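Q: Need coordinates for the following:
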Amino acid sequence: MAHAWRSRKIEVVFGLAASLLAPAAGLAQDAGTAGYLFAAPPSSQANRVYSVNRQTGDISACQFERPDVAQVGLTRCFPAGEGAGPQPKGDYGLVSTQYGGETGVFRVNAQTGEMSICYVRDVPKSGGGSEPRILCTAPAK
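A: Take a look at the predicted model:
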């Protein structure tokens, strides 16, 4: 009897997980009508989601953080740096690679076939020190 209950519990958990993940899987397709697409890098160490404005190519990135002394976490978003701002008008999307160590995503323009890799890196500040910014390579095909 205990085995049957455990088996049913596992089915319920997997069913619930599938129902929660199904809308997220369709998010990138449905979000196109809203003007943005979202993607996460494949790295299991990256706690980050990128978004791209489908028309302008503007990239943003945010991640979850929970300071050791806080019970509630916060959403930390990074400012755009070199190459992450508006691009020539196009039809932009995001593609995540299968490389498990990758913490960035590719910004792709479906109209031109050009691609850039976008990622978050520390950039030196003019007064010293550094701050994380979103950087994107120059578009290429």
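Q: can we go C-alpha only for contacts and neighbour counts from here?
A: Noted.
Q: show me where this structure has helices.
A: Remark: helices assigned in the chain by DSSP state H are 2-25, 27-30.
Q: Which other helices and strands does the shortest one contact?
A: Which is helix 27-30. strand 36-39 (3 or more C-alpha pairs under 8 Å, 6 or more residues apart in numbering; DSSP states H and E).
Q: compare with the first, here's sequence two:
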Amino acid sequence: MKIGIILVLFILLVIVVQTFYWENDYDDNGSSSITGTQTFTIKNNTSQYRLRFSSRTGPGNLPENPNIYPNSSGEFVVRTSGVSPVNVTVRYNIYDLSNINVGYFTFIIEASDVLGFTKLDHPNIRTPEGVTVFAFAKTVSVTA
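A: Sure thing, here's the model as predicted:
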């Protein structure tokens, strides 16, 4: 009879431990750490405007060069963590050749270790007349 009670108590203990045991996902096993990067291109296809990095939210690296001069391009690197997508919102200001801020645009990056794409944040775009911003795949282009 004693062995039966001990067996029942042991089974209950196993059930309680499995029910209330919580494993920390942020331990040193690397399960939640950065596992890769995705690189995105920002193209300035204008001859009279300079693009300047303004801000970002999310796991994006700061660009090596914050300025993208006319008829050139820059890169923006996003840190990824497996197949779960991360979101990064990026803003660039637009300056004319006199160094006057004449607009801005914001785009959203969604990336994982496997896929990455960009889309424009349409409410947060103000460009000079004749300037168009568009996003396709891993590229954001500004044209005039």
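Q: quick one: TM-score?
A: Remark: TM-score between the superposed chains equals 0.26 [TM-score structural alignment, normalised by the length of structure 1]; 70 aligned residues with a C-alpha RMSD of 5.2 Å.
Q: can you pull the buried residues of the longest strand along structure 1?
A: Across structure 1, the strand with the greatest residue count (assigned by DSSP state E) is strand 115-124. Of all the residues in strand 115-124 of structure 1, those buried under the rule 16 or more other C-alpha atoms under 10 Å are Met115, Ser116, Ile117, Cys118, Tyr119, Val120.
Q: Count the residues that sit near the nearest residue to the first one once chain neighbours are set aside.
A: Spelled out, that is Met115 of structure 1. What sits nearest to Met115 of structure 1 in space, not counting adjacent residues and going by C-alpha to C-alpha, 6 or more residues apart in numbering, is Val108, at 4.5 Å. By other C-alpha atoms under 10 Å, 24 other residues sit near Val108 of structure 1.
Q: Surely Val108 of structure 1 touches Gly93?
A: Yes: using C-alpha atoms under 8 Å, Val108 of structure 1 is in contact with Gly93, at 5.3 Å.
Q: Could you name the helices and strands sitting against the helix or strand harbouring Ser55 of structure 2?
A: For Ser55 of structure 2, the element it lies in under DSSP states H and E is strand 49-57. Secondary-structure packing of strand 49-57 of structure 2 (3+ C-alpha pairs under 8 Å, 6+ apart): strand 67-68, strand 86-96.
Q: at 10 Å what do you get?
A: strand 36-45, strand 67-68, strand 72-80, strand 86-96, strand 101-111, strand 139-143 (3 or more C-alpha pairs under 10 Å, 6 or more residues apart in numbering; DSSP states H and E).
Q: Tell me what angle it forms with strand 139-143.
A: Orientation of strand 49-57 of structure 2 against strand 139-143 (axes from the mean of the first three to the mean of the last three C-alpha atoms, to 10 degrees) gives an angle of 140 degrees.
Q: List the buried residues of strand 49-57 of structure 2.
A: Here strand 49-57 of structure 2 shows Tyr49, Arg50, Leu51, Arg52, Phe53, Ser54, Arg56 as buried, counting by 16+ other C-alpha under 10 Å.
Q: Please identify the most buried of the helices of structure 1.
A: helix 27-30 (a mean of 15; mean count of other C-alpha atoms under 10 Å).
Q: hmm, back to that, of the helices and strands packed on strand 49-57 of structure 2, which approaches Phe20 of structure 2 most closely?
A: strand 86-96 (29.5 Å; C-alpha to C-alpha).
Q: what's the angle between that closest one and strand 101-111?
A: 160 degrees.
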